[in-house]
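[1] A structural model of the following input is requested.
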Amino acid sequence: MKGKEGVAPMKKKKRIPWSLLYIAATIVAVVLFGVFNREFGNVFATMAGLTPGWLSLAIVITVIFFGFEGGIIRLLMRSQHIPMGWGSGIKIGLIGIYYSYITPSSTGGQPMQAAYLRRDNIPVGLSTAVLLMKFFCYQCAFVLCSIVFYAMMYGKIQAENPGILPLIVLGLVINGGSILFFASLFIKPVFHVICRFAKWLASRFRFLRERFHLMETIDKFEADFGSFTDNFKEKKASVLWGIVLSVPQFFLQMSVIFFIFRAFGYQDASYWEIVAVQSLLQVSVSFMPMPGASGAQEIGFSSYFRGYFIHNDLYAAVMVWRFFTYYLVVIAGALLVVADQFLYRRRQLRAGVQESMSEKR
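    Below is the predicted model of the structure:
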């Protein structure tokens, strides 16, 4: 049917519900995650025979670990005069951990955090700078503590399991090198060279250059990122606090295995020894390219902790440990992502309705 002027009215273009598709994809991914991981199903039967009090403590310190993650992000954001509540900080922290765990080499964490912060009108360049500084703070604590534990455990490892020493040294070198690399990004001339290279690379692809305005986008990203290093002296205190607070956060993350160790009924190794071994395991496999260092974590655990779980329960310990340090975090992150997407979509629909009503008036 034609309109008054003889022109057929244009049909309103349907928008693709990306947020709903994203939610569906997340749910499917988690379901497949459980279906194709037989250990995930067996772990509950194993935990049924363990001491529940120690397992509960493992969950408690994991929650506190999330609190530190969000708190440090909040601290660094506030140094940029960006207000952020505790709830928002913890949400962004957990989302970053979740995407780090499900992407190769933990590459998805910071980009997805920046994407979520972009919804709150925080420039991508600025949020990226803050999130990379958060990673820098944690890496400093991680490497420093691991070096101390390496010195503490060297004699015992040399006598009982010398084959893992080269892996530990390699991990310390790689993780130490990452500290230098990310620190160099906050030197403006260095970052400018990186951005110029990105612009040169983008100029090789005409469709990217014209369709996505990459040249202007890269310039804006560089300016926003560089704003973090402006007046850096004013931010030194927050960065130092970020490093200091990352130390107890690191201990919380490394402590989960101790409570699992005690849940299995073992008492013949101290807290410091178990945490030290866990730290050295983490530094040895953290650079592996698989999502969550899957495979490397399990194999490494079997090698590093074979002298601690000695009652034919090493494989069971691996399953329980991975459940608390990986599977549980993935499940919690997926639930948060789905809930947040539903709430965000509802806010968008509500805002659209209000806008439509105001236009009619």
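[2] Please make it C-alpha for all contacts and neighbour counts, starting now.
    OK.
[3] From residue 319, how far off is residue 38?
    Using CA to CA, to the nearest Å, residue 38 is found at 10 Å from residue 319.
[4] more neighbours, the two?
    Taking neighbours as other CA atoms under 10 Å, residue 38 and residue 319 compare with residue 319 leading, 20 against 10.
[5] And for the nearest residue to that one once chain neighbours are set aside, the neighbour number?
    Residue nearest to residue 319 in three dimensions, not counting chain neighbours: residue 43, with 5.9 Å by CA to CA, 6 or more residues apart in numbering. Residue 43: 18 surrounding residues under other CA under 10 Å.
[6] shouldn't residue 43 be in contact with residue 324?
    No: taking contacts as CA atoms under 8 Å, residue 43 lies outside contact range of residue 324: 10.2 Å.
[7] Could I get the buried residue list for the lengthiest helix in the chain?
    Ranked by residue count and defined by DSSP state H, the top helix of the chain is helix 124-160. Neighbour counts over helix 124-160 (16 or more other CA atoms under 10 Å) mark 124-143, 145-147, 149-150, 157 as buried.
[8] go on, stretch 207-214?
    209, 214.
[9] Go ahead and name everything in contact with it.
    Contact with stretch 207-214 is made by 199, 202-203, 215, as judged by CA atoms under 8 Å, 6 or more residues apart in numbering.
[10] Off-centre distance for it?
    Remark: stretch 207-214 is offset 30 Å from the chain centroid, using CA atoms, centre = their mean, to the nearest Å.
[11] For the comparison step, fold the sequence that follows:
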Amino acid sequence: MADPRRHLPRWRPWHGLLILMALLAPLGVTAWLGGADALAAARDFPAAMLALMLLIAFLCWNLNAARLRLMLDGRAGRLGQRGALGIELASKFALCATPGGGGGPATLLVLLSRRGLPASRGAAVFLLDQGCDLLFFLCMLSAVVAYSLLGEPRWPYPSLIQLALLALALVTLGGGLAIGCLPRLLRRPSASVARWLSGYRRRWLARRLLRCRQALRTTLGLPITTLLAVLMLTAAHWLLRYSLLYLAVLGAGGNIDWLWTFLTQMLAMAASQFSFLPGGAGAAELGVGGLLLPVVGREQAAAAVLVWRLVSYHLYLVAGAPMFLLLACRRRLSLSPCR
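    As a prediction, the model looks like this:
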């Protein structure tokens, strides 16, 4: 059995090709949607607005790092803000650089295990992180649906909002039931979980799942003030991060409702999971561009997509790659993790 602390996810030559395609995708989509005028509008994007967007991205990284420290609650050794920020950037780089984002959770678990936190407990921290995100989006979508029913927003595709709320509620309910009923599911003789594995491997997987469930219960047993702080940091992170597209549209000369840009990003990022390129490249840009076109001009939408993607995706790769390589090299040189 391989030691999960041994190495970070390995990279192959074809990973570089996929990342290159992902880097070029926003430029190609912008040229296709808006042509030369859109590229010119992106070049004329206000420097002050771009600086504000970069500042917001930096704040989002630090909010996530602070949230990680609260969820760990000292279980991964002494972890300062700088060390948590390094873990955040490295794991987000792996998330953005791998198809489907599979490298992100794996990198997070490896980095936490190097600090003495077993993989099962690290998985519980990751599940709590995802659960907070789901809860936030569920609350936001419920508020948006209520607003669309009580008010008169001029939004296109109103059925998408209800469909997104239903899908998110089903995912949340299904995940909660799976975790809550896990012991019962594992005891079923007809359970189809990992039936292709040998008996030893199935028992090993069952033990890991149960340990993760127990660690999640322990994490949820943190003081209520800590859990509320985690939820507040989650809300602040997503409200800031999902304001980037709104600022990009304003900088490109458009006028748009902030709530529609929030929904646009949420729906487009969900659709991007079906892209084979890292970071959902291609699908994310087309999704956002398609949802912006009925509201703003073609050139403005295309320019906003390019600037938004540069700040929300490419910046993660640029900032996270050095930290990912640094942590990988420190392991090879048998150095201690950064504090």
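[12] Next, the TM-score between them, please.
    TM-score for the superposed pair, counting by TM-score structural alignment, normalised by the length of structure 2: 0.77. Supporting figures: 319 aligned residues with a CA RMSD of 3.6 Å.
[13] hang on, the earlier thing: what sits against the residue nearest to residue 319 of structure 1?
    With contacts defined as CA under 8 Å, 6+ apart, residue 43 of structure 1 is in contact with 316, 319-320, 323.
[14] Name the residues of the strand or helix carrying it that are buried.
    Taking DSSP states H and E as the criterion, residue 43 of structure 1 maps to helix 38-47. Neighbour counts over helix 38-47 of structure 1 (16+ other CA under 10 Å) mark 39-40, 43, 47 as buried.
[15] In JSON lines, list those along with distance to residue 229 of structure 1.
    Shown next, in JSON lines, are these (distance: CA to CA, whole Å):
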{"residue": "39", "distance to residue 229 of structure 1": "46"}
{"residue": "40", "distance to residue 229 of structure 1": "44"}
{"residue": "43", "distance to residue 229 of structure 1": "47"}
{"residue": "47", "distance to residue 229 of structure 1": "48"}
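[16] ok, so of those residues, who is nearest residue 85 of structure 1?
    Nearest to residue 85 of structure 1, judged by CA to CA, of these is residue 40 at 34.3 Å.
[17] Can you give me the separation between the closest residue in space to that closest one that isn't next to it in sequence and residue 55 of structure 1?
    Distances taken as CA to CA, 6+ apart put residue 34 closest to residue 40 of structure 1, at 6.3 Å, once the chain neighbours are dropped. Distance from residue 34 of structure 1 to residue 55 of structure 1, counting by CA to CA: 21 Å.
[18] Those two: who's more crowded?
    For residue 34 of structure 1 versus residue 55, the count of surrounding residues by other CA under 10 Å is larger for residue 55: 22 against 14.
[19] Is it possible to mark the buried ones in the contacts of stretch 207-214 of structure 1?
    Taking 16+ other CA under 10 Å as the criterion, what is buried in those is 199, 202, 215.
[20] Narrow those residues to those in helices?
    Of those, the ones assigned to helices by DSSP H are 199, 202, 215.
[21] check contacts around the residue nearest to the first one when sequence neighbours are not counted.
    Leaving aside its chain neighbours, residue 199 of structure 1 sits nearest to residue 215 (6.0 Å; criterion: CA to CA, 6+ apart). Counting by CA under 8 Å, 6+ apart, residue 215 of structure 1 makes contact with 199, 202, 209.
[22] and in structure 2, which of those residues remain?
    Retained in structure 2 (both residues aligned by TM-score structural alignment, their matches' CA atoms under 8 Å) from the contacts of residue 215 of structure 1: residue 209.
[23] and of the contacts of residue 215 of structure 1, the nearest to residue 245 of structure 1?
    The closest of the contacts of residue 215 of structure 1, once distances to residue 245 of structure 1 are taken by CA to CA, is residue 199, at 36.8 Å.
[24] I figured the closest one hits residue 216, correct?
    No: at 9.3 Å, residue 199 of structure 1 and residue 216 do not qualify as touching, with contact defined as CA under 8 Å.
[25] would CSV of the contacts of stretch 207-214 of structure 1 with distance to residue 177 of structure 1 be doable?
    Below are these laid out as CSV (distance: CA to CA, whole Å):
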residue, distance to residue 177 of structure 1
199, 26
202, 28
203, 30
215, 30
